[in-house]
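Trainee: Please find the sequence and the predicted model below.
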Amino acid sequence: MSRFLFAFFCISLSIHAQNTTTLPENTVSPNASLSDISWMQGNWSGEAFGGITEEIWGPPLGGSMMFSFKLVVDNEVSFYELGHIREIEKTLTYELKHFHGDLKGWEEKDEVKSFKLVKVDGDRVYFEGFTFEKVSDNEINIYAQIGNEDGSAQEVTFNFKK
């Protein structure tokens, strides 16, 4: 099961989807700050992949916003993600690591999945392969490019409510 989940959650940026995008070649991320995404702060829950999802975002502090994500299927933790969005050199970077339900990491010890900022557009913040959208003060969407075992990719919508 873990190999399937890893393959399933590998990010494939070769396909452009409706709500996600990539940074064009030979361009740099635009200026942005954590205030552009501070609305993510809070405890969020939803449903995806046949289970219950929970995502918790802390407030901007120390140049980052930290988060945790948990997927529970059939009353058992399927996996966790831990990460942050950091302000680095006047822009934002989204970074994360995956863990099995027993907290054994998916990535190598020092490996971190990192996604560059593409643009900030009103209530949407675009990173490579991920888009964060404020629907209202009590609802957000996260769009993610998810890789399939066959090498294809699809965009998945995570809808969360406070």
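Mentor: Structure's in. What do you need?
Trainee: For the rest of this, base every contact and every neighbour count on C-alpha atoms.
Mentor: Will do.
Trainee: What lies in contact with the longest strand along the chain?
Mentor: Assignment by DSSP state E gives strand 76-88 as the longest strand of the chain. For strand 76-88, contacts defined as CA atoms under 8 Å, 6 or more residues apart in numbering pick out 32-34, 63-72, 92-101, 103.
Trainee: Report the buried residues of that strand.
Mentor: For strand 76-88, a neighbour-count test (16 or more other CA atoms under 10 Å) marks Val77, Ser78, Phe79, Tyr80, Glu81, Leu82, Gly83, His84, Ile85, Arg86, Glu87 as buried.
Trainee: Kindly reformat those as CSV containing distance to Thr157.
Mentor: Output for these, formatted as CSV (distance: CA to CA, whole Å):
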residue, distance to Thr157
Val77, 20
Ser78, 18
Phe79, 18
Tyr80, 17
Glu81, 17
Leu82, 19
Gly83, 19
His84, 20
Ile85, 19
Arg86, 23
Glu87, 25
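Trainee: where along this protein do the strands fall?
Mentor: Per DSSP E, the chain carries strands over the ranges 42-48, 51-57, 64-73, 76-88, 91-100, 113-121, 124-127, 130-136, 139-147, 153-161.
Trainee: possible to save those as a markdown table with distance to Phe6?
Mentor: Formatted as a markdown table, the strands of the chain follow (distance: least, CA to CA, whole Å):
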| stretch | distance to Phe6 |
| --- | --- |
| strand 42-48 | 16 |
| strand 51-57 | 17 |
| strand 64-73 | 14 |
| strand 76-88 | 10 |
| strand 91-100 | 9 |
| strand 113-121 | 12 |
| strand 124-127 | 20 |
| strand 130-136 | 17 |
| strand 139-147 | 9 |
| strand 153-161 | 13 |
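Trainee: Please compare the first structure with the one that follows:
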Amino acid sequence: MRRLFFLALILVLHMNPLAAFSQKADSALQPLAFLSGRWTSDPIEGQEEEYWSQPTGRSMVGTFRVVKDGDAVFYEFWAIEVEDGKAVFKMKHFDRGLLGWEDKSDMVRLSLSVSGLQDILFSKPDGSLSLRYQRSGDELVSTLRRVKDGRTREDTFRLHRSKE
């Protein structure tokens, strides 16, 4: 019996070695799969680069950086994790040299509040901060909206799927 088990395992690994160890993405992350890939822009202010992993298990990860005159200006590191069946966007900011903006255990947390076909919105419950991602073909548009003291500020980032 033991020999039969190992023979079956060898057969599975031979046919698709990663299938035996891969994890299917949590259903809460499936609507976010359109983010996956490397996205770039080259605006006057500096080159922007964003990367999103494929959803795997109960998370996906991403990074963002701005490079100006050959030097990194700042970085963002993200994780989208499933908590209580819902996707939660978690972000930390860093200056060049990986000097963190937030305290060690602090982070920006946004909940998935709207999800459509290649259009998602993460936001704080009080509406003070939101991040919308919209994809059309090879273009990914992210809009960061902040409300403070009754004033609203929006920054829009237009990125294109990298061929590299």
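Mentor: Nice, thanks for sending it over. No experiment lies behind these values; they were computed from the predicted model shown.
Trainee: Any idea what the TM-score comes out to?
Mentor: After superposition, the two chains reach a TM-score (TM-score structural alignment, normalised by the length of the first structure) of 0.73; 129 aligned residues with a CA RMSD of 2.0 Å.
Trainee: still on that earlier bit, generate a PyMOL selection restricted to the buried subset of the contacts of strand 76-88 of the first structure.
Mentor: The PyMOL selection below is limited to those of the contacts of strand 76-88 of the first structure classed as buried (16+ other CA under 10 Å):
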select buried, resi 32+33+34+64+65+66+67+68+69+70+71+72+92+93+94+95+96+97+98+99+100
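Trainee: Which residue is the nearest non-sequential neighbour of the residue most central in space within the first structure?
Mentor: The centre of the first structure sits closest to Phe130, judged by CA atoms, centre = their mean, with a distance of 5.9 Å. Leaving out its chain neighbours, the residue that sits closest to Phe130 of the first structure by CA to CA, 6 or more residues apart in numbering is Ala144, at 4.6 Å.
Trainee: quick one: the one you found and Phe127 touch, right?
Mentor: No - taking contacts as CA atoms under 8 Å, Ala144 of the first structure lies outside contact range of Phe127: 9.6 Å.
Trainee: Now do the same for Gly51 of the first structure: its match in the second structure.
Mentor: Aligned counterpart of Gly51 of the first structure in the second structure: Gly46 (TM-score structural alignment).
Trainee: And for Leu34 of the first structure?
Mentor: Per TM-score structural alignment, Leu34 of the first structure is aligned with Leu29.
Trainee: Run through the residues that contact its match.
Mentor: Neighbours of Leu29 of the second structure in contact, by CA under 8 Å, 6+ apart: Pro55, Arg58, Ser59, Val82, Ala87.
Trainee: Just give the nearest non-adjacent residue to the third one, would you?
Mentor: In this case it means Ser59 of the second structure. Spatial nearest neighbour of Ser59 of the second structure, chain neighbours left out: Glu81 (4.4 Å); criterion: CA to CA, 6+ apart.
Trainee: To which residue of the first structure is that neighbour aligned?
Mentor: Residue correspondence to the first structure (TM-score structural alignment): Glu81 of the second structure is matched to Arg86.
Trainee: how close does that match sit to Leu61 of the first structure?
Mentor: Distance check for Arg86 of the first structure against Leu61 of the first structure: by CA to CA, to the nearest Å, it reads 10 Å.
Trainee: Ok, Ala32 of the first structure next?
Mentor: Per CA to CA, Ala32 of the first structure is found 15 Å from Leu61 of the first structure.
Trainee: How about Gln154 of the first structure?
Mentor: Gln154 of the first structure sits 33 Å away from Leu61 of the first structure, going by CA to CA.
Trainee: So between those two, which is more surrounded?
Mentor: Gln154 (17 against 10; other CA atoms under 10 Å).
Trainee: once the structures are aligned, where does stretch 91-106 of the second structure end up in the first structure?
Mentor: Under TM-score structural alignment, the match for stretch 91-106 of the second structure is residues 96-111.
Trainee: number of nearby residues for Ser36 of the second structure?
Mentor: Per other CA under 10 Å, the neighbour tally for Ser36 of the second structure reads 17.
Trainee: How about it, nearest residue that isn't a chain neighbour?
Mentor: Counting by CA to CA, 6+ apart, Ser36 of the second structure lies nearest to Trp52, which is 4.6 Å off, once chain neighbours are set aside.
Trainee: contacting residues around that neighbour?
Mentor: Taking CA under 8 Å, 6+ apart, we find Trp52 of the second structure in contact with Leu35, Ser36, Gly37, Arg38, Met60, Val61, Gly62, Thr63.
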